[in-house]
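Visitor: Structure of the sequence below:
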Amino acid sequence: MTDLNQALPNRKIRIRKTGVWPGVFFYLGGLMLLAVAGFIGVWQAPGVVNDWLVASDPVAVPDATITDGECHARRVVFVDCSAHVAYEIEGKSVEHDIDLMFVNFHTGDYEVDVVRSASQPNRAALSLGLDMLWNRTLVDSALVLGIAAAGTGLFAGGAKSDRSRRLARRESTLDLREVKVAQINPVLGGKYVQFQYGADRKGKPLLALSRFGGKEEPYWLDGQRGMALAALPEGASVPVLLDAELKRLDASPPEIATIAERLKGMMAGA
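Guide: Take a look at the predicted model:
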């Protein structure tokens, strides 16, 4: 197996450009997802808790009125419903705005009644909300936890990105290695190159993204544009994908020319 590190000069080298987004973009995305999770929780949790309390001692309210009742299907299976209900208890008028969200493949209208709590008559719910109570509890919990987990994952990704950038930009002993390019996606002003740099304990590929300018290309180690050259800084876990002209390395032009010549000779003899 060819030792690509023999192409490097005998000194520590800094990487000028990593092609990795600063962590702040991940943090902003994480904050947005956590805000969405919080919004869903604030929007749905009070109604779910209320309906569990009503479900513990339900009483039908046959003389209640329901106005502005409507349901909308989102992405086929997500249904959100809203309605305004009003009824009287001992001569006092009680009104509630009710919002529900659940998963259902039902098409068409829903028939609903108003149900209140026997012990707390001011608490009211729709019969549809009680019928879908477990559904709503699981769906709302899954949405909040799933979106919050994704937001937390972005924070972790931002920390990992900042660490990779920090380690790459200090002088260290680099470890050159081959990585497999998975795909190249054009973006405004350049391209994103996704590459596999290893596998986790379960054998799942470890993937990373590197941004290149419009005229930049990875340093290809084969003629099929499948294997590229990357450099792993000392102490880092994610390598930096190098460019075809090796300008990402903080080396002098004569050193870069020597590195390129050595790599060319290694690839020819491989």
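Visitor: rest of the way, CA atoms for contacts and neighbours
Guide: Noted.
Visitor: where along the chain do the helices fall?
Guide: Using DSSP state H, the helices of the chain run over 23-56, 127-131, 133-168, 253-269.
Visitor: Here is the second sequence; please produce its structure so I can put it next to the first one:
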Amino acid sequence: MTFPNIQLPQRALMLSQGVISTPKASFFSLPVLIALTAFLAISETPGILRDWTINQNPVVLDSGDIRDGKCSTRKGFFTNCSAHLNYTYKGQSYDKDVEIMFVDIHSGDYDTNLVISGDHPDLATLSLGLDMLWNRIITLAVFVALLGGTCLAMIFLILRVWRVRGQLREPARLEPVPVEITGFDRRRQRLSVTYADKIGGRKTGRAGHTHFEPGQEPLIVGENGGKAVGLAVWHGNTALPVLLDERLERIEMTPEERTAALAPLAAELGDSRPGLVVQGKKGWSIKARLAAALLVILLIIGGIFGYWLWYVTSATSQFTSPAMDINNMMPESVNRWGCDQLKKRFGDQRAPFGCTASDYSSWK
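Guide: Coordinates of the predicted model:
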């Protein structure tokens, strides 16, 4: 699809300063995300490292005392458990506070024991923490990766905008390009517009954000797929195009040059010049959305079940993760059957998590 275009003077032109901006929300959300990522890593990593060490040589203390033990579940599957441990080992008394976080779909209470490291008796935890060790590692890794990745992406986008703004301080040849208006907001007589390079030219898919002063409107040249299409320009080799205003005041040109550039556009669009507000396409019905959501859920359940079935019947190692965690979360009868299948192939080796007896080594 083609859209009306303009002819600009064939020389290096300056653009107004501040025509590319960063959404203010980025400067508020970025510190929050960084703090949340650091908090998760700092609060959970020491406990995981402690339990990893204990798991190398676990010793269950039946004489140990577990006090104030409690678990709370948020959002249906984020579980946090804490307890105070008091025990004596080889004449030495210890007091420890333990807190663990993991993902689990569970109802009712957890049965747990006090476990210490045979090599480092000052390290103690709950057997539940060892049972969920890989679960905790994967949960922490996923959260840190998602939050940390989001932080890095936001930092990259902010730096890219700053670099573009620096490049706009110098004149350069301008290349018109249609862009899709993905969102806009009018507040206090000021218009904020988000747009993306998805339609013509380079089609980088990159999104830009800009503010228009009171009385200014973006240069709209059509609509595509229910969304308005604006006219922007590439400034030399910048990473983002700059959305133009309808009077071309963002480009340093003479009034005569602006009139000459806009004349063909006005003649082509006539009185039917499109506006910023364009009626979008009708979305899916509620029934279709529910059906799609149900299909996705069924596919996920089917995929998880197939992965678990492969693990218990065909995996080359009984310690395949996260299959061990999935097997542990299965109903007791299904878990028992899965462990029996694993035991047929690995019965002469250590039992994996989910199939261990009370000594955390032999098969149950």
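Visitor: picking that back up, of the helices of the first structure, which is nearest N104 of the first structure?
Guide: Closest approach to N104 of the first structure among these (C-alpha to C-alpha): helix 133-168, 8.8 Å.
Visitor: List the buried residues of the closest one.
Guide: Residues 133, 135-137, 139-141, 144-145, 147-152, 154-165, 167-168 are the ones in helix 133-168 of the first structure that count as buried (16 or more other C-alpha atoms under 10 Å).
Visitor: Likewise for stretch 93-100 of the first structure?
Guide: Buried-residue list, stretch 93-100 of the first structure, by 16+ other C-alpha under 10 Å: E95, D97, I98, D99, L100.
Visitor: how far away is the second one from N50 of the first structure?
Guide: Going from D97 of the first structure to N50 of the first structure by C-alpha to C-alpha, to the nearest Å gives 12 Å.
Visitor: Now tabulate the helices of the first structure in TSV and tack on distance to L174 of the first structure.
Guide: What follows is the helices of the first structure, written out as TSV (distance: least, C-alpha to C-alpha, whole Å):
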stretch	distance to L174 of the first structure
helix 23-56	23
helix 127-131	60
helix 133-168	9
helix 253-269	13
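Visitor: Which of the ones you listed sits closest to E178 of the first structure?
Guide: Here helix 253-269 is closest among the helices of the first structure (C-alpha to C-alpha), at 11.5 Å.
Visitor: So which residue is dead centre in the second structure?
Guide: Geometric centre of the second structure, nearest residue: L146, 4.4 Å, by C-alpha atoms, centre = their mean.
Visitor: That residue corresponds to which position in the first structure?
Guide: The alignment partner of L146 of the second structure in the first structure, by TM-score structural alignment, is G146.
Visitor: so what's P233 of the first structure up against?
Guide: Contacts of P233 of the first structure were listed using C-alpha atoms under 8 Å, 6 or more residues apart in numbering, and they are L167, A168, S172, T173, L174, D175, P239.
Visitor: does the second one really touch R14, like I thought?
Guide: Yes. Using C-alpha atoms under 8 Å, A168 of the first structure makes contact with R14 at a distance of 6.3 Å.
Visitor: The stretch 151-270 of the first structure: strands as residue ranges?
Guide: Counting by DSSP state E, counting those that start in this stretch, the stretch 151-270 of the first structure has strands at residues 175-187, 190-199, 205-213, 227-232, 240-241.
Visitor: And the last one against the second structure, how far off on average?
Guide: Which is strand 240-241 of the first structure. Compared with the second structure after the fit, strand 240-241 of the first structure shows a mean deviation of 0.9 Å (mean C-alpha distance after the TM-score superposition for the first structure).
Visitor: repeat for stretch 140-159 of the first structure
Guide: With mean C-alpha distance after the TM-score superposition for the first structure, stretch 140-159 of the first structure averages 1.5 Å from its match.
Visitor: So what touches that stretch?
Guide: Outside stretch 140-159 of the first structure, the residues that touch it by C-alpha under 8 Å, 6+ apart are 22-27, 29-34, 36-38, 40-41, 44-45, 101-102.
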